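In: My questions are about this predicted structure, shown below with the sequence.
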Amino acid sequence: MSAEDIITWSKEKKAAYKYPRFVEFRDSLPATGTGKVLRRLLKEAQ
């Protein structure tokens, strides 16, 4: 499944304001010691 496939599927199934504008595949996500995703670090990486 490619990024374009995910975006196309989302456009068909979700409201216009909810579908993702871009998709990025990562091997791992930054997380805290308890396993919660550190969204702040994801936003800074962009």
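Out: Received it, and whenever you're ready, just let me know what you need.

In: CA only for contacts and neighbour counts going forward, please
Out: OK.

In: which helix of the protein spans the most residues?
Out: Longest helix in the chain, counting residues (DSSP state H): helix 3-13.

In: Quick check: which helices or strands does that helix pack against?
Out: Here helix 3-13 touches no other helix or strand, going by 3 or more C-alpha pairs under 8 Å, 6 or more residues apart in numbering; DSSP states H and E.

In: quick one: buried residues of that helix?
Out: Of all the residues in helix 3-13, those buried under the rule 16 or more other C-alpha atoms under 10 Å are 10-11.

In: Now the element after it, going C-ward?
Out: helix 39-45 (DSSP states H and E).

In: ok, and here's another one to check against it:
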Amino acid sequence: MQTELHDYYNQLEVNNQLMPLENIAIGDFGVAKYSEDNRWYRA
């Protein structure tokens, strides 16, 4: 699952389709890119 998550969010990042932080609401799922390994993780 971690590989699929990483690939999915990398593709969104490449296409500049990530949701702006202003649009995130309580209860939404979130992910963060860890700068040490450039991988996406659930937040």
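Out: Received the coordinates, thanks. Since this is a predicted model, take the numbers as computed values, not measurements.

In: Would you pull the TM-score for this pair?
Out: TM-score for the superposed chains, counting by TM-score structural alignment, normalised by the length of the second structure: 0.33, backed by 20 aligned residues with a C-alpha RMSD of 3.0 Å.

In: Mind telling me what element residue 7 of the second structure is part of?
Out: helix 2-14.

In: Show me what that helix is packed up against.
Out: Looks like helix 2-14 of the second structure contacts strand 39-42 (3+ C-alpha pairs under 8 Å, 6+ apart).

In: What lies in contact with the strand it packs on?
Out: Strand 39-42 of the second structure has contacts (C-alpha atoms under 8 Å, 6 or more residues apart in numbering) with 2, 5-6, 9, 29-34.

In: ok, now with 10 Å
Out: 2-10, 29-34 (C-alpha atoms under 10 Å, 6 or more residues apart in numbering).

In: If you rank these by neighbours, which is first?
Out: Neighbour tally across these (other C-alpha atoms under 10 Å): the maximum, 19 neighbours, falls on residue 9.

In: Pull up the gap between the spatially closest residue to it that is not a sequence neighbour and residue 33 of the second structure, please.
Out: Leaving out its chain neighbours, the residue that sits closest to residue 9 of the second structure by C-alpha to C-alpha, 6 or more residues apart in numbering is residue 40, at 7.1 Å. Per C-alpha to C-alpha, to the nearest Å, residue 40 of the second structure is found 4 Å from residue 33 of the second structure.

In: Now for these two: what residues contact both?
Out: 6, 9-10.

In: Okay, the residue nearest to residue 9 of the second structure and residue 11 of the second structure: tell me how far apart.
Out: Counting by C-alpha to C-alpha - residue 40 of the second structure and residue 11 of the second structure are separated by 11 Å.
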